[in-house]
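Participant: got a predicted model here, sequence first, then my questions.
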Amino acid sequence: MSPCITMNNKKNTLIALTGLFISAALLSSCGPDKKQQEEQAQTVAQVDAVETPTVVPVPVVKGKLSSTIAVPGELLPYQQVDLYAKVNSYVKKLMVDIGSQVHQGQLLATLEAPEINSQLAGAQSRIQQQQAIYFASKATYDRLVNTSKTPGTVSQNDLEQAEAKKNADFANVEAAKSAYKEVGASVAYLEIRAPFDGVVTARNVNLGAYVGPGGKGTDPLFVLQDQNRLRLVVSVPESYTGGLTNKDEVTFTVQALGTQKFTAKIQRLAGALDEKLRAERLEMDVYNKDKKLLPHMYADVNVPLPSRDSTIILPKTAVVTSTEKVFVIKLVDHKAQWVDVKKGIEANGQVEVSGNLKPGDQVVKQASDEIRDGSPVKY
C-alpha cells in the first residue's frame, strides 16, 4: 500500500469526524431545550382544552323549590281620616290634642257659627207661618164641606178649589219643616266627633280659628288614626306573583326594633298589577296592641314564594345568562348543545328552569359561553 494513500485516508477520516462533531454541536444548539418543550406541551394542552374542554355533567331532575323574596314594605294605619269642618265657623272649644286616645262618637271640638242660630230661628218661624195659613185654609174647606150638605148652597168647583188650597198649604208646612231640619243638621256639624276608636296624630287649629269646608291645600282640623291594627303593604314583582294565596304568612323586621321579628298573614291581594311598578299589592293585618310599631314605618319583609310540583331544578352554575339569551349546555354524544331556558325562583344555590329538557338529560354543571354550541367535550 502506498504511503500517500494511507496519509490521505487518515486525513479524510479526520475531516469526517470533525464535520460530525460540528454537526452535532449545531444540532444541539438549534434543538429545543427542556423549558421550550414544556411550554410547547402546555400550549398544546391549552389548545386541546379549548377545543375539547373537560366538563362535569349533572343530571336533570324534577322537584320542588321553596324560597322567599325580600321586599320593602310600609306599615299604614288600618283606618285614617282627616276631619274638616262642614260649615264656615270659629273654633269654640278643643277637647283633645296630639296623642289623645279617643273612642267612637267622642266629642273632639265644638265650633261656633252665630248665623246658623239665626237661620234656625227663621226656619222655625216659617213653620209657624205656614201652619197658620194651612189651618185657615183647612177651616175654610171644612166650612164649605158642611155647607155643601145643603143642596145648591156651594158649587162643586168652589169645593174643589178650597180642597186644593188646603193641600197646597199643608205641603208648604212640610217643606218648612224640612228646611228646619236642614238648618238643624248644620248645627250638628258644629260638633266634631271621632268616627272610630283611634289616636289623634295631628291638630292644626287653635281656639278662635276660622275654619270651613276642606279643599285642596287645606289642612284638616284633626288627623285620626286607628293604630291598634296596622296594614303592612308590599308590592311583589310580577315574576313572583304566581300562586300567592291569602294562606301564606310573612315575616318582617323594622329598623327601629333591630332584629326583632314579626309575623303577619296575607289578608288581601290586589289581583292585578300596578301599571307603573309591574307588581301586585299585598296587604297583611298586623295587630299592634303594645304600640311598638308606628304607622308609616318601613319594614323589611320576607314573602314566601310558592313551590311548584314537577319543576326542573338545576344548580345555579348550570345556567348561563348572557346579553342575548339564558341557556344551559346539554350534553349529547360528547358534544355541547345550547338549550334556551327561562329561570324561575332561586334558593340555596338552585334555580327553577323551564325549556326543552327532561329528566335524565345531562347538562354541564359549571357552564359558560366559552363552551361553544356543537363543540366536542370530555367528561
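Facilitator: That came through fine. This is a predicted model, so every value here is computed, not measured. Residues are numbered from 1 along each chain as shown.
Participant: when you work out contacts or count neighbours from here on, use the C-alpha atoms and nothing else.
Facilitator: Noted.
Participant: point to the residue nearest the middle of this structure.
Facilitator: Nearest residue to the geometric centre of the chain (C-alpha atoms, centre = their mean): S235, 1.3 Å.
Participant: and that residue, what element?
Facilitator: S235 belongs to strand 222-237 when assigned by DSSP states H and E.
Participant: now E74. Nearest residue, chain neighbours left out?
Facilitator: Y298 (4.6 Å; C-alpha to C-alpha, 6 or more residues apart in numbering).
Participant: now do the contacts for that neighbour.
Facilitator: Going by C-alpha atoms under 8 Å, 6 or more residues apart in numbering, Y298 touches 72-75, 254-255.
Participant: my guess is the residue nearest to the centre of the chain contacts R281, does it?
Facilitator: Yes - at 4.5 Å, S235 counts as touching R281 under the criterion of C-alpha atoms under 8 Å.
Participant: before we move on, back to that, so which of the contacts of Y298 belong to strands?
Facilitator: Mapping those onto strands (DSSP state E) picks out 72-75, 254.
Participant: those strands in the stretch 201-350 of the chain, which residues are they?
Facilitator: Secondary structure of the stretch 201-350 of the chain (DSSP state E, counting those that start in this stretch): strands located at 210-211, 222-237, 249-254, 262-273, 279-287, 298-305, 311-315, 320-321, 326-332, 335-347, 350-355.
Participant: comparison target below:
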Amino acid sequence: MNQHVPVATQNVTSSPNITTYKAVAVTRAIQSAVLRPDSEGRVETVFMTSGQTVVQGQQLLKLDSASEELKLAAAKENVEVAERVFERIGELKSRGVAPDAQYDDAILQLSEARFALKEAELALERRYVVAPFSGTLGLVNLSAGAHVTTDTDVVQLEDLSSLLLDFSLPEHTDGSLQPGSSVSISQMTSHASHTAKVIAIASGIDPQARTYWVRAAIDDPKPWMKPGMSFMVTLTVKGEEYPVIPEVAILWGSREAYVLKIVEGKARRTAVTVIRRRNGNVWVDGDLTDGDIVVSDGVHKLRDGHPVSVPQNQSDQPASVGEATQ
C-alpha cells in the first residue's frame, strides 16, 4: 500500500498572457519640404532668417523681377485698351453700325489680352519663393546677389506641430492596434515615457519579414523633440487567459509536459502545453482551472495516483505573475 508522501502545493490561478513588444522608430515632421525657386535668376531680397516660424503663403525670397514687372504693366495696359475697344464696338453693334465679325474680333482680342495678363502675373509670382505651408525654417545660406537655378536648395521648411513615427510589429499582433490607439514611447537615452497616437496601419503583411507597419503621431511635441530622433515604441498586448503555475511544477514525459494535480488526495498526471515562461512562473494550456491544486515541490517522489499529504502550515498562495517582453 502506497504511503502518503508529503509535498508542497500551489493553487492554480488564471492570468492573461501579457506580452510587451518593442520597436525602434525615427521621428519626422508631419510636413517637410526643401524649397527651390520656380525660375532662374539673381536673388534680390531675402525676407527670411534661420529658424524662423512662417505661415502659409509668406514670401521668403525674391528674385530680380524688373523684366516681369514691365511685362505685367504692359499686359494690364493691353487689357484696358481691349476693354475700351470692346465697349465701343459693342455700342456700335447695338445701333446696327458694326458688323458681327468686328464684334467677334473685339471679343477675341479682349480674351487674348486677359490671358496674356494672367501669364504675366504668373511669371512675376514665379520670381518669389513662398512658404507652401506653415512651419519652421532650417538654416538659410543664401544672400542678396546670389545666382540661383531651379535646382538650388533655398531652405528646408518643416511643420513641427506633429511628429510622425513609423515602426513595424510582428504579424501575430495584427488587430491589437486601431487608429486612435495609444502607444508608449521613450527616448533611447532616457526612461521617461511619452504617448503617441496611432493614425494609420498598413493594409498588408510583409511576406518576408512577417511584419506590418504602423504610423503614429506625437501631437504637440515637446520643444526638445525634433525630426530624426530615435524613440523606443512599446506596445503591451493582453492575450488570452491561461492557468499560471510555478515552473518547478512542470514535469517532462517522453511525449509531453505534465503536472501532478491533486484530486481527492491523490496526484493525478495532467498533460499541459507550455505557453510562456516568466519570472519562475509558467502559463500553460491544459485541464486546469482556478482553484485546482498542483504539486510544486516533491514532484519527483510521486507517480500518477500516488496519495499525498500537504503540511498544514504550507502556504499555497498563487505566485505573482508578470509580463513577457519581446
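Facilitator: Structure's in. What do you need? Keep in mind it's a predicted model, so treat the numbers as computed, not measured.
Participant: in this structure R268 of the second structure contacts Y258, no?
Facilitator: No - applying C-alpha under 8 Å, one finds R268 of the second structure not in contact with Y258, separated by 9.7 Å.
Participant: now D292 of the second structure, nearest residue through space, not along the chain?
Facilitator: V12 (5.3 Å).
Participant: just give me the neighbour total for the one you found.
Facilitator: V12 of the second structure: 23 surrounding residues under other C-alpha atoms under 10 Å.
Participant: equivalent analysis for Q106 of the first structure, please.
Facilitator: Other residues within reach of Q106 of the first structure, judged by other C-alpha under 10 Å, total 16.
Participant: any idea how far G41 of the second structure is from the equivalent of it over in the second structure?
Facilitator: For Q106 of the first structure, the aligned position in the second structure is Q58, judged by TM-score structural alignment. Per C-alpha to C-alpha, to the nearest Å, Q58 of the second structure is found 20 Å from G41 of the second structure.
Participant: E240 of the second structure too?
Facilitator: Separation of E240 of the second structure from G41 of the second structure (C-alpha to C-alpha): 67 Å.
Participant: those two: who's more crowded?
Facilitator: Taking neighbours as other C-alpha under 10 Å, E240 of the second structure and G41 compare with G41 leading, 18 against 10.
Participant: spit out the contact partners of that one.
Facilitator: Contacts of G41 of the second structure (C-alpha under 8 Å, 6+ apart): 63-64, 147-149.
Participant: residue in the first structure paired with it?
Facilitator: Match for G41 of the second structure (TM-score structural alignment): S89.
Participant: now that match. Nearest residue, chain neighbours left out?
Facilitator: A113 (4.8 Å).
Participant: contacting residues for the one you found?
Facilitator: By C-alpha under 8 Å, 6+ apart, the neighbours of A113 of the first structure are 88-90, 190.
Participant: hang on, the earlier thing: type out the PyMOL command that picks the buried ones from the ones in strands among the contacts of Y298 of the first structure.
Facilitator: Burial among these is assessed by 16 or more other C-alpha atoms under 10 Å; the matching PyMOL selection reads:
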select buried, resi 73+74+75+254
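Participant: pull up the distance across stretch 189-198 of the first structure, start to finish.
Facilitator: Here the two ends of stretch 189-198 of the first structure are set 20 Å apart, with distance taken as C-alpha to C-alpha.
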